[in-house]
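>>> no sequence for this one, just the structure:
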């Protein structure tokens, strides 16, 4: 019996029907040159096909894709020895994992030639030397402005040249912090990359803390980050960051280094522990640099410091000159630390004798501490508290400190010299700042007794004039020796001189008034030179000087 089944032809692939059948939505057998449905309908003369049908374009593109994929697969096999769709067995007989095919480029990707080369630095652990070296040199060129970068340079360059994998090499956190400051001082071309290195610094600090890796570099880098924020007028952020670093350093025992015994358990908390006296000196300097930045940040914000002045747990010795740690002279100095500034209460006849602590780094730390203490006592005095006893002890300590600094200057640095600054740019700048801030401490302390004690009044004026004359001398030599926070004691000196100038004019003492006016003019000129070098968003303190009506025009025109 014959079969009744009708053999149906498979449907045509999409896009192969003629234009007429596709428009009428009828089945088409795709016969050439005219299909059967068009002939039956009598419209064979209108039967036509697309010259480049969609199905042909799809097939061509699909074939091209397969061809490219095959080329990639063959290239991968030849280069990697690993097939993308198979698991191969190596010479050792071990199964090797399949190759991971990289993700295709996104719509926002640009050619390599158009990419910013600095963007890739955010993902790299190490900054290329050709980028890092100039930034590090720029940072060190301005290290007089940033205390934590003042370190033993021979030891620094030795560690800097070591490979990153070496345990004694510098941690990337400290290098990122120094590159950040290099961008800050590198001019308009490099300043846009501050955000990049600040982000790198954040990540590298986390890595150091997570792995307890080179914690001294972590403390230095964190201090530099705080100093950067203070320099950028982000004072609250900088002070909070520095306060956290102070607490971390105290947890590591940096505030209790009262011995040069390298095997002392007090030094075991810091990883890695110091291996010689030079390393121990670096740790002592790192602590006092951190302490000083904390004091200056507290003064700028008018808040209390992280560590109180009478905190008896701080027993770390004052810093010595870096060469004294190398020569061993530091070990011959008697132990002295923060408590020595309070020892005048128990022994009023105590005097500061020359020792290894007669150096600009110890002077700076002691001067900042006494200025902070003086501001605290003056504030309590204005609130009605009796601080006469504490102020008398502080005046005694600050006066002896001032005498020690003046004696040191006569002996080591009678004049400030540009040639010497090129060799060691930190010495003169640190000495000038130490002298200035010590004068500021004396002015604040003597002010407590000046209204009732004529001797205190005269000493206060003398300290203010000494501060003004030092500022005039520095500006005549090199204004770059001015520290960024030196305006704090200048403000106190200008106030005292203005009061005295007004008193002399009222008493018709024209000769002394003219001499005092010369000091005021010189101090205002120093302010002007200072304002040209640095910019501040908050200039309210400086603008208040216009109330004396002495340099009102100059104060109003300065843009800090």
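Received, thanks. Bear in mind that the values here come from a model prediction, so they are computed numbers and not experimental data. Numbering: from 1, shown residues only.
>>> Please count neighbours and contacts with C-alpha atoms only from this point.
Fine.
>>> Now do the SS call for residue 196.
Recorded secondary structure, residue 196: helix (DSSP: H, G, I helix; E, B strand; the rest coil).
>>> ok, structure two:
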């Protein structure tokens, strides 16, 4: 079910300022209809649709004026020696827990950080220093850690990053990791800090070049983590070629660090990493392995290009023996120690794909994501093989097709049992459903069962998207755009199919089916429109599906 080129009716452009305030703020295409525009009508948000021309001072303009005053206050705080005579208090106006006024002498900052803040305030160039002010460091990206590929223990990272020690000290995170973390913190915080993202990104990429040659005891793991954070950032901002380059690089580094051999039964003298100090540190290595594996597989499918890891690997040195990951809380609670230090694993992926029972089930969000990723990749291979196969050779792929179909069904069912509505299971559910669509899409036009499975998977993706809590402030892994695109293509094909049989089933039945499909499409599109605010890549895919929606259903 490939996307075919479609002529999209040109939308009449509005003059500047004629779009409603909601569409203008969301950077959405507005038709300017009054009293409620088409976008707000489809999104069932009539109460949010307002025009600045309706009154001399709209509610949205009031909010924008408030933001302007807050930005002016920040400029005052960054320039305490501006001759006004008032003693200014450094605080972050974007976090409610920091609104309390404190005398500057009572600010809870260390001596090193206080000096850093003073230098930043006096120079008004905080982004040129090694680290930003404390109030920015305290509010990093950790609430979105899963979505940006953070596999280290968040509590330990936060504690070490805020220690009263100089930048680069061995008891604090490696400088390249801090820079990558600050980059994400600034990106997710929003204006006015985002204007300095390029400076922080340039610094982080520069630090990568010498990070492995430093003497920092965690240089390997922290460099790997920094690379993963930067890869997610590059993809999210549409810098795809750079993202692919660093993905290849981090896969090679992970293999060199033998992260694919944690707890392996393979005997070797190669030990690029020291023995882990506890189960949490070992868990970080296990989660690093599967984070990188999932990253490589998912984006290989998105780009329709070969992955950097080939599994099942025929080479013994590259096969993945690392056990399936637990949630980080499991390592903190010592659950992994139940396996015992003598317990070794091997052929983890091969056993899964061959349906061999294993002691570690991999029923964590990251485990499900890794399973969904490998099934998505293998389903893509089968899809291409089916398209190229003749009638005689098609039968040779049936066994593989049926096995993948069973595995996808099992993974989806396991996610449903384990998720309990938690947000970290949203992406694995979408990826597994995208794998189902990819597997069956080659047969959907001729096989009713495959067509039904594609539609069920598309609805599951939309349902998962609508389960995201606190949507307006949420950040989503941009790979979700590929899953959504697959779902939207299924819905579009289904609409086209129903319209083609109107003479057979009747107008009433076709209109009923089309209403249901339009509702599903609209529900997914509304979520993606919000998520697009924080990712250029999602915005690009969302605009394409907006065009498909208009072509199918009109404005």
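It's in. Being a predicted model, the structure only gives us computed values, none of them experimental.
>>> give the contact list for the counterpart of residue 349 of the second structure in the first structure.
Counting by TM-score structural alignment, residue 349 of the second structure lines up with residue 338 in the first structure. Counting by Cα atoms under 8 Å, 6 or more residues apart in numbering, residue 338 of the first structure touches 314-318.
>>> Which of those fall in helices?
Members of the contacts of residue 338 of the first structure lying in helices (criterion: DSSP state H): none.
>>> Nearest to residue 250 of the first structure, out of these: which one, please.
Of all the contacts of residue 338 of the first structure, residue 314 has the smallest distance to residue 250 of the first structure: 8.9 Å, by Cα to Cα.
>>> Does the closest one touch residue 255 like I think?
Yes: contact status for residue 314 of the first structure versus residue 255: in contact at 5.0 Å, counting by Cα atoms under 8 Å.
>>> so the residue most central in space within the second structure is in which element?
Nearest to the mean C-alpha position of the second structure, by Cα atoms, centre = their mean, lies residue 477 at 1.1 Å. According to DSSP states H and E, residue 477 of the second structure maps onto no helix or strand at all.
>>> Residue 150 of the second structure versus that one, what's the distance?
As defined by Cα to Cα, to the nearest Å, residue 477 of the second structure lies at a distance of 12 Å from residue 150 of the second structure.
>>> circling back: the first structure: which residue goes with the residue nearest to the centre of the second structure?
Aligned by TM-score structural alignment, residue 477 of the second structure pairs with residue 483 of the first structure.
>>> Equivalent analysis for residue 368 of the second structure, please.
In the first structure, residue 368 of the second structure lands on residue 363 (TM-score structural alignment).
>>> So its match sits against residue 405, correct?
Yes: Residue 363 of the first structure is in contact with residue 405 according to Cα under 8 Å; the separation is 7.0 Å.
>>> Do a quick rundown of the strands in the stretch 401-550 of the first structure.
Read by DSSP state E, counting those that start in this stretch, the stretch 401-550 of the first structure holds no strands at all.
>>> Quick check: residue 170 of the second structure is in a helix.
No: read with three-state DSSP, residue 170 of the second structure is coil and lies in no helix.
>>> how many other residues sit next to the residue nearest to it when sequence neighbours are not counted?
Nearest in space to residue 170 of the second structure, with sequence neighbours left out and distances taken as Cα to Cα, 6 or more residues apart in numbering, is residue 216 at 5.5 Å. By other Cα atoms under 10 Å, the residues close to residue 216 of the second structure number 18.
>>> got any residues that touch both of residue 363 and residue 405 of the first structure?
residue 434.
>>> List the residues that contact residue 456 of the first structure.
Residue 456 of the first structure is in contact with 446-447, 449-450, counting by Cα under 8 Å, 6+ apart.
>>> helix/strand/coil for residue 173 of the second structure?
coil.
>>> Tell me the counterpart of it in the first structure.
Counting by TM-score structural alignment, residue 173 of the second structure corresponds to residue 170 in the first structure.
>>> Same check on residue 453 of the second structure?
Aligned counterpart of residue 453 of the second structure in the first structure: residue 459 (TM-score structural alignment).
>>> Equivalent analysis for residue 439 of the second structure, please.
Taking TM-score structural alignment, the alignment pairs residue 439 of the second structure with residue 445 from the first structure.
>>> my read: its match touches residue 393, true?
No: the pair residue 445 of the first structure / residue 393 is not scored as a contact, 10.0 Å apart, by Cα under 8 Å.
>>> Settle it for me: which of these two has more neighbours?
The neighbour count for residue 445 of the first structure versus residue 393, taken as other Cα under 10 Å, is higher for residue 445 (28 against 18).
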